[in-house]
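Engineer: Predicted structure and sequence below. I'll ask about it afterward.
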Amino acid sequence: MFTLFCVSRRRASALSALLASVALAASTSIAHAAVGQIKLAALGDDASVTLFYPTDATEQKVQRGPFELSLAVDAPPATARSNGRLVVISHGSGGNAWVHADLARALVNEGFVVAFPLHRGDNSADPGKPGPDSWKQRPAEVSRAIDAVAQDPRFAPGIDFNRVGMYGMSAGGHTALSMAGGAWSPGNFRRHCEAHIDEDFATCVGLIVRHSSGWVGALKRWVALAVIRSRFDDDTLHTHHDPRVAAVVAGVPAASDFELSSLTSPRVPLAFVTAGRDAWLVPKFHSERVLAACTTCIRLADMPSAGHGALLSPFPPGISGLLADLLNDPPGFDRSQLPAVDARIVGFFRQHLIGAPASTAVAP
């Protein structure tokens, strides 16, 4: 039912410094390697981890779900082309690695190794248990994805596991906030929906039913709130700490259930990518809520005309119905800006994991 895929004046100088470093592109260019892709064996009950990485092998066209991608599958890593850093990406509810392949390529082009855990019960092949059960287990799945890379003799020797980056989008953004030190509870989600279900209906109800007005809408709200009160009756705060994670980016995150005090000063550098016309996770209840409270966060990129699905790149074809209404790009949104957004994410991780400007970053 509950499917879910920071800048003030005093923070402006930090953002300006980041953008200045991003603009200094030229002097530290890394020659682009091909993009390798491999699956690492699962740890415990987890699904396999999808890994993207620099390789000197030749890419070939491969089919991954509905996408034709250019990858060097099962190719040996090119250690000399790596920058020695790992970034873990957490997909949204019902998602997978392929809808973030463009960002993975941008990171690999800068020398990063990129790992995607497939979140159990909340992915494209197994979508049956989104919501609190998934939110509780997702951060540990990120940590075990790091473990899986650290145990692989082909990749582990070339990576500094004390400086890992983490990016998450939507429900993956919820995971990202947890990895940055955020504390959340199901009870907070319940209280949010009790107060704001009409304004943030898709967050509270997901894909089960459309929002409507009149007596039909009132009945939908009554049923939804009854279910929410039954499922989200626990005020236990959930946290996760992995000291290896040293920088975090949250893209259009689900955030209404976080204790703001836990994200006032996150334990690691935390940046946000926001979408002004997000109808699934209405910004004022999610990303903007945290940005207003956080004293150290930055808004890495803002897309005022973007909807919730803007950060899915490549975008999944053939979706329809309510899902399409919530994910499709609003009229006027220009996807040509997405490479620049990816470049800012890459630049953020280079700055905070390596201390160097990105060679491909371009400001949108």
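Structural biologist: Received, thanks.
Engineer: rest of the way, CA atoms for contacts and neighbours
Structural biologist: OK.
Engineer: now residue 127: how far from residue 92?
Structural biologist: Distance of residue 127 to residue 92, given as CA to CA, to the nearest Å: 11 Å.
Engineer: Repeat that for residue 167.
Structural biologist: Distance of residue 167 to residue 92, given as CA to CA: 11 Å.
Engineer: Which one's more surrounded, those two?
Structural biologist: residue 92 (30 against 25; other CA atoms under 10 Å).
Engineer: Identify each of the strands in the protein and give its residue range.
Structural biologist: 34-40, 49-55, 60-64, 67-73, 86-90, 113-116, 164-169, 245-251, 270-275, 298-303 (DSSP state E).
Engineer: Can you name every helix or strand that the third one contacts?
Structural biologist: Strand 60-64 sits against strand 67-73, with contacts defined as 3 or more CA pairs under 8 Å, 6 or more residues apart in numbering; DSSP states H and E.
Engineer: what's next to the strand it packs on, contact-wise?
Structural biologist: For strand 67-73, contacts defined as CA atoms under 8 Å, 6 or more residues apart in numbering pick out 34-38, 55, 57-63, 98, 314, 316.
Engineer: Off-centre distance for it?
Structural biologist: Mean C-alpha position of strand 67-73 versus that of the full chain (CA atoms, centre = their mean, to the nearest Å) differs by 21 Å.
Engineer: and if you look at stretch 171-188?
Structural biologist: The chain centre lies 12 Å from the centre of stretch 171-188; the measure is CA atoms, centre = their mean.
Engineer: residues touching residue 142, list them.
Structural biologist: Contact analysis of residue 142 by CA under 8 Å, 6+ apart lists 88, 90, 117.
Engineer: residues near the second one, how many?
Structural biologist: Spelled out, that is residue 90. By other CA under 10 Å, neighbour count at residue 90 equals 31.
Engineer: what about it, distance to residue 194?
Structural biologist: If you measure residue 90 against residue 194 using CA to CA, the figure is 28 Å.
Engineer: Tell me the most packed of the contacts of strand 67-73, by neighbour count.
Structural biologist: For those, the largest number of neighbours (other CA under 10 Å) sits with residue 35, at 29 neighbours.
Engineer: structure B:
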Amino acid sequence: MHLFALLFVVLIAGWGGGSASASEETGFRQIVLADGPVMVWYPTAQDAPVTMVADNKAFFGVDVIRDAPVSGANHPLVILSHGYSGLWRNQAWLAGYLARAGYVVASFNHVGTSFGSMDPSWAKDLHRRPAQVSRVLDALLADEDLAPVINAERISVIGHSLGGSTALLVAGGVFDPARLLDACGDDSRKLVCTVYRKGGLSRDMASVSAADPRVASIVLLDMEGIRAFTPESLKGIGIPVLALVSGVEDPALPLGWEGREQAALLPAATSRYAEVIGSTHFSFMSQCKPGAVELLEEDAYVCQGETAPREQLHRRIAETIVTFLTAGKQLVSALQVP
């Protein structure tokens, strides 16, 4: 397939409902499940009192109105899945943008693969992440306040890095551990290979499938692990898939080995692929504050390497995602062609 390094996706807007007016703010509340708290973001007409969430010394947070009422109804739902050793805070910027665009958004820490709470053998239980996504979805659709304002026909999962693999599992992809380990061989440079080996992935593990038929579309943000998914399962995915990948080459996350392989393997009829020029793998995380590089020390790479301002990248990424999600199944402008 020919690849087009495009950022903006030109699609026909086919699904109405769920849009927020320019005057609306970001509402925020928590629901507590057995796995831990789930942060819920949504449009609200209430404009005070404003507080900030997901803010710390290194990363900017998002202004929200806590426990405000949801404005309107028929809102599409997005579930965010963070990356390996990440946190719900990593994509708070995107949650806020989507809420202001009329979406209900849920973010949470994945059990066993979140920062400060890592299971050393997490890769031996690959069902855990997609199962948690489905449980969160169960809870949202059963919540007496949120369920009435959610459009259950417009449910999407957006995943960054390892979260992309989680989203692809939920969409119907089948993860075969042996495929990934065979593709990796003895490679010790590629991040996806070292992370899965360290987590205990082995060739004798059974393939994993975790499709949730309630999910109507997915977005992959610089996903890792496409080579683990069986070609047959990828061809069978019938819901829209948007794959956005970083445009700055990284030896640990080779564009040709990861992102462009997604473009080659995902079904052309239902998937769209774009390289976000100027972005790194970590551009999909929150915006770094001045002084973050010095503060983060050996982890400063999460704030470095971009060739465009992260704030600008975020705006373009979010606009592309909203255009894609609004289009639904009417994917008329292909970013990949035979």
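Structural biologist: Thanks, I have the structure now. In this text, all values refer to a predicted model and were calculated from it rather than measured experimentally.
Engineer: Overlay the chains and give the TM-score.
Structural biologist: In this superposition the chains share a TM-score of 0.82, using TM-score structural alignment, normalised by the length of the second structure; 314 aligned residues with a CA RMSD of 3.0 Å.
Engineer: Spell out the residue ranges of the helices in the second structure.
Structural biologist: Counting by DSSP state H, the segments of the second structure that form helices are 92-100, 128-142, 162-171, 177-184, 191-198, 231-235, 259-265, 292-296, 310-327.
Engineer: Run through the neighbouring helices and strands of the fifth one.
Structural biologist: To tie it back to what came earlier, the one meant is helix 191-198 of the second structure. Other elements packing on helix 191-198 of the second structure under the criterion 3+ CA pairs under 8 Å, 6+ apart are helix 177-184.
Engineer: Can you spell out the matching residue range in the first structure for the helix it packs on?
Structural biologist: Aligning helix 177-184 of the second structure against the first structure (TM-score structural alignment) gives residues 186-193.
Engineer: Not counting its own residues, what contacts the matching stretch?
Structural biologist: Stretch 186-193 of the first structure has contacts (CA under 8 Å, 6+ apart) with 132, 200-201, 204, 225, 228-229, 232-236, 256-259.
Engineer: now with 10 Å?
Structural biologist: Identification of contacts with stretch 186-193 of the first structure by CA atoms under 10 Å, 6 or more residues apart in numbering yields 131-133, 135-136, 194, 196-197, 199-201, 203-205, 221, 224-225, 227-238, 255-259, 285.
Engineer: Quick one: residues contacting the residue in the first structure sticking out farthest from the centre.
Structural biologist: Seen from the C-alpha centroid of the first structure, the residue lying at the greatest distance (CA atoms, centre = their mean) is residue 215, 37.2 Å away. Counting by CA under 10 Å, 6+ apart, residue 215 of the first structure makes contact with residue 221.
Engineer: Could you measure from it over to residue 205 of the first structure?
Structural biologist: Using CA to CA, residue 215 of the first structure is found at 17 Å from residue 205 of the first structure.
Engineer: who's in contact with the residue nearest to residue 238 of the second structure when sequence neighbours are not counted?
Structural biologist: Leaving aside its chain neighbours, residue 238 of the second structure sits nearest to residue 270 (6.6 Å; criterion: CA to CA, 6 or more residues apart in numbering). By CA under 10 Å, 6+ apart, the contact list for residue 270 of the second structure reads 217, 235, 237-242, 329-332, 334.
Engineer: what does residue 282 of the second structure give?
Structural biologist: Residues counted as contacts of residue 282 of the second structure (CA under 10 Å, 6+ apart) are 90, 160-161, 221-222, 246, 301-306, 310.
Engineer: Now do the same for the residue farthest from the centre of the first structure: its match in the second structure.
Structural biologist: Counting by TM-score structural alignment, residue 215 of the first structure lines up with no residue in the second structure.
Engineer: in the second structure, which residue is closest to the centre?
Structural biologist: residue 159 (2.0 Å).
Engineer: got the contact list for the counterpart of residue 228 of the second structure in the first structure?
Structural biologist: Using TM-score structural alignment as the criterion, residue 228 of the second structure maps onto residue 257 of the first structure. Taking CA under 10 Å, 6+ apart, we find residue 257 of the first structure in contact with 174, 182-193, 237, 285-286.
Engineer: Residue 307 of the first structure and residue 327 of the first structure: what is the separation?
Structural biologist: Counting by CA to CA, the gap from residue 307 of the first structure to residue 327 of the first structure is 7 Å.
Engineer: Stretch 114-126 of the second structure: end-to-end distance?
Structural biologist: One end of stretch 114-126 of the second structure to the other measures 14 Å (CA to CA).
Engineer: Also stretch 38-52 of the first structure?
Structural biologist: End residues of stretch 38-52 of the first structure are separated by 7 Å (CA to CA).
Engineer: buried sites along that stretch?
Structural biologist: Neighbour-count burial for stretch 38-52 of the first structure flags 38, 39, 40, 47, 48, 49, 50, 51, 52 (criterion: 16 or more other CA atoms under 10 Å).
Engineer: The first one corresponds to which position in the second structure?
Structural biologist: With TM-score structural alignment as the criterion, residue 38 of the first structure lines up with residue 29 in the second structure.
Engineer: so who does that match touch?
Structural biologist: Residues near residue 29 of the second structure by CA under 10 Å, 6+ apart: 37-42, 64-69, 106.
Engineer: which two in those are spaced the farthest apart?
Structural biologist: For the contacts of residue 29 of the second structure, with distances taken as CA to CA, the pair at the greatest spread is 37 and 69 (19.1 Å).
Engineer: Please type out the PyMOL selection for whichever of the contacts of stretch 186-193 of the first structure turn out to be buried.
Structural biologist: Filtering those down to the buried ones (16+ other CA under 10 Å) takes a single PyMOL command:
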select buried, resi 131+135+136+194+197+200+201+203+204+205+221+224+225+228+229+232+255+256+257+258+259+285
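Engineer: Who wins on neighbours among the contacts of residue 257 of the first structure?
Structural biologist: Within those, neighbour counts (other CA under 10 Å) peak at residue 174, which reaches 31 neighbours.
Engineer: The second structure: which residue goes with that one?
Structural biologist: Alignment note (TM-score structural alignment): residue 174 of the first structure maps to residue 165 of the second structure.
Engineer: Quick one: neighbours of residue 332 of the first structure, just the number.
Structural biologist: If you count neighbours by other CA under 10 Å, residue 332 of the first structure ends up with 8.
Engineer: do the same with the one 5 residues further on
Structural biologist: Look at residue 337 of the first structure: counted by other CA under 10 Å, it has 13 neighbours.
Engineer: give me every residue that touches the aligned residue in the second structure for it.
Structural biologist: By TM-score structural alignment, residue 337 of the first structure lines up with residue 313 in the second structure. Going by CA under 10 Å, 6+ apart, residue 313 of the second structure touches 7, 276, 277, 278, 279, 283, 284, 287, 306, 307, 319.
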